[in-house]
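Enquirer: got a structure for you, letters missing:
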């Protein structure tokens, strides 16, 4: 009996062991796994904080991209841009967003030398949004290469550096003290300390025409949106063309898509462009005539009494803007030569530059120009047909 009970007790103990030991092993295994996972998570958190702190230091606290697709698209080096990378000793500070561009925000900022804080340079940043598609990222890289390879003229906005290996990914351009020419012209409506004369208009116009001549003559490229809003002006009255997005597209692909070409406000487009969407040197010449009108009127909207919807039909009936009172006959002759209905009859930019040079001596260099409209900025945008 005792032997039987011992056997039974042994069997029960064995059965209990079969149950308890695996349970203990499972529990211990889970405990070990939990400890490993906890340590892994803690390690990732510490590493993440270190990366964030390092990136914040590198980018002055700007947003860090977390999209792998964006990161992967920037890992392929661009040999053309290597020598134009912003040197490590320069840091971007005081960034102020001005507007939203095609690829992301356009901002003004200050470049400050890390070892000499007194060495500061004002710059304009054209940034790449981290929400861009891979195609837009490649387009932006092509835009940077375009600026490096083409924009080597004193009247085209110049790339100082670019930044593609740290945040923010951007094109870094020189800033002009007076900024956008259209804003400058309209500020003159109330600015008593500054003034322009007709002779100043000739000087500004010749610089713009020279930049356009370089694009068309040297590179067989068009600008696509010649207007005061796409010109920058410095305190020494030097100007540079900006807004070269359409030019960069043409440089890369050989043409400008109609969908992009039609985004330009109607009042700056030539008749054939309004009808067919074609962008050529001669359509740029038409727009240059509009720019001359903007200059001599201190930024008045073209076709003040005509809506954008009515304009194509009126142009077809040979409607043209009248000579502003403060515009000399010779300057108006240059304008109207740009507005021939038939594109082949318009001068090329080489001829425009010559016309301006030959007429500049007759420009009034004494009488300050006055504003020809009293529109608020909101009313200006409405009359000009510029989307807000």
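Expert: Arrived safely. Remember, it's a predicted structure, so these values are computed and weren't measured experimentally.
Enquirer: switch to C-alpha atoms for all contacts and neighbour counts from now on
Expert: Noted.
Enquirer: next, count neighbours for residue 162.
Expert: The tally of other residues near residue 162 (other Cα atoms under 10 Å) stands at 27.
Enquirer: so what's it closest to, chain neighbours aside?
Expert: Sequence neighbours aside, residue 171 is the residue nearest to residue 162 in space, at 4.6 Å (criterion: Cα to Cα, 6 or more residues apart in numbering).
Enquirer: what strand or helix carries that neighbour?
Expert: Taking DSSP states H and E as the criterion, residue 171 maps to strand 170-174.
Enquirer: equivalent analysis for residue 3, please.
Expert: With DSSP H and E as criterion, residue 3 is part of helix 2-59.
Enquirer: again, but for residue 120
Expert: Element membership for residue 120 (DSSP H and E) is strand 116-127.
Enquirer: what angle separates that strand from strand 170-174?
Expert: Here the directions of strand 116-127 and strand 170-174 differ by 120 degrees (axes from the mean of the first three to the mean of the last three Cα atoms, to 10 degrees).
Enquirer: got another, please set it beside the one above:
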């Protein structure tokens, strides 16, 4: 009232205006400062959250919840206990904050933790991926081993070969740790072969011939040859279930869990990989002798049998434990229907008892190329539908290798589980 009276009685308009302005400023300026501070603090907080964001966090948490009876991740964002050298080597592969994984679905529980399918969005584009995460809680030794497992993929699956499944990114700087691999459609080669047995199937091209088998086998041999020549790595589990198939019958070798285990241990170890069914193993591996690169060649011959028979189990007339005695007696599988002499001769070449007598993968690639024109172009003979439970029994496959969700839109390599 004093200000108003003074202003009304004074003839000095500017002085009155200045006094009123000062009064308003006392109220407005602090308010603006408070609001600005709140905005700045909010932006900083959001920035911190964004930097700490773990893209697949929600699905990894739900996966752990599903597999560990309601237990939620208790160490999210914590720094894993891994060697500094490994951490630094994986830093270039760390998943950028602007990338995102959504549409995630639990496929199975692997040896390290949940294995999920989803869609990776980067630079405005989405692609199907498989995310393999470390379980929570995990011990320091498990964290170190998982980090080394990721680093193994970074060294081997680094986009230098189009015949191997590609690693896209990972998270190793904080928990949960995970590895992101590309996915393919139709996906798992064995499931694809089974789909060919269904009339009017939409799971793949219906016209798959012996020539198609030659082309697929060549791609797989190239991937296995790359593993050996570039990284001195023995795959250890060559089988249709460990091959991914994409558009136009393109093939990529996957399922490197056994290769990593072999790579980590002494090369003179005599323990055979227990997760690999006996019917896919070379005789020296069945008898716990050291693994040689031509042990993979024997298994490659079994893969040829799977291809030409649209996914039939090998040695269907034999129990798994009776395979070795028959092999020692020079028994070999008979020539399948629809299999020409050149392809069958290659199978028998791969199944030579002494690993020294088997061909190298470089020689196999040349043999497949030189006999390609002799391969039949007619569709493979029709086969009956496969019953998965019966297949597992005949093939000697442990059921845990087939814990894929039957409704999953992404069919992937099951051996990773």
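Expert: Great, that's in hand. Note that the coordinates shown come from a computational prediction; the quantities given were computed from them, not determined experimentally.
Enquirer: give me the stretch of the second structure that the strand holding residue 171 of the first structure matches.
Expert: Here strand 170-174 of the first structure aligns to the second structure at residues 178-182, judged by TM-score structural alignment.
Enquirer: mean deviation of that stretch from the first structure?
Expert: When the first structure is overlaid, stretch 178-182 of the second structure sits 0.9 Å from its aligned residues on average, using mean Cα distance after the TM-score superposition for the first structure.
Enquirer: residues contacting residue 286 of the first structure?
Expert: 268-270, 338-340, 346 (Cα atoms under 8 Å, 6 or more residues apart in numbering).
Enquirer: aligned partner of it in the second structure?
Expert: With TM-score structural alignment as the criterion, residue 286 of the first structure matches residue 298.
Enquirer: centre of the chain to the strand holding residue 120 of the first structure, how far?
Expert: Taking Cα atoms, centre = their mean, to the nearest Å, the mean C-alpha location of strand 116-127 of the first structure is offset from the chain mean by 17 Å.
Enquirer: next SSE downstream of that strand?
Expert: Per DSSP H and E, the first helix or strand lying C-terminal to strand 116-127 of the first structure is helix 134-149.
Enquirer: which other residues reach that next one?
Expert: 69-70, 73, 80-81, 103, 128, 158-159, 162, 171, 245, 248-249, 251-252.
Enquirer: most widely separated two among those?
Expert: Greatest spatial distance among the contacts of helix 134-149 of the first structure (Cα to Cα): 69 and 158, at 29.8 Å.
Enquirer: mind checking which of the two has more residues around it?
Expert: Higher neighbour count among residue 69 of the first structure and residue 158: residue 158, with 21 against 14, using other Cα under 10 Å.
Enquirer: so which of the contacts of residue 286 of the first structure sit within helices?
Expert: Mapping those onto helices (DSSP state H) picks out residue 338.
Enquirer: ok, so of the contacts of residue 286 of the first structure, who is nearest residue 331 of the first structure?
Expert: The closest of the contacts of residue 286 of the first structure to residue 331 of the first structure turns out to be residue 338 (Cα to Cα; 11.2 Å).
Enquirer: isn't the closest one right up against residue 288?
Expert: Yes - the pair residue 338 of the first structure / residue 288 is scored as a contact, 7.2 Å apart, by Cα atoms under 8 Å.
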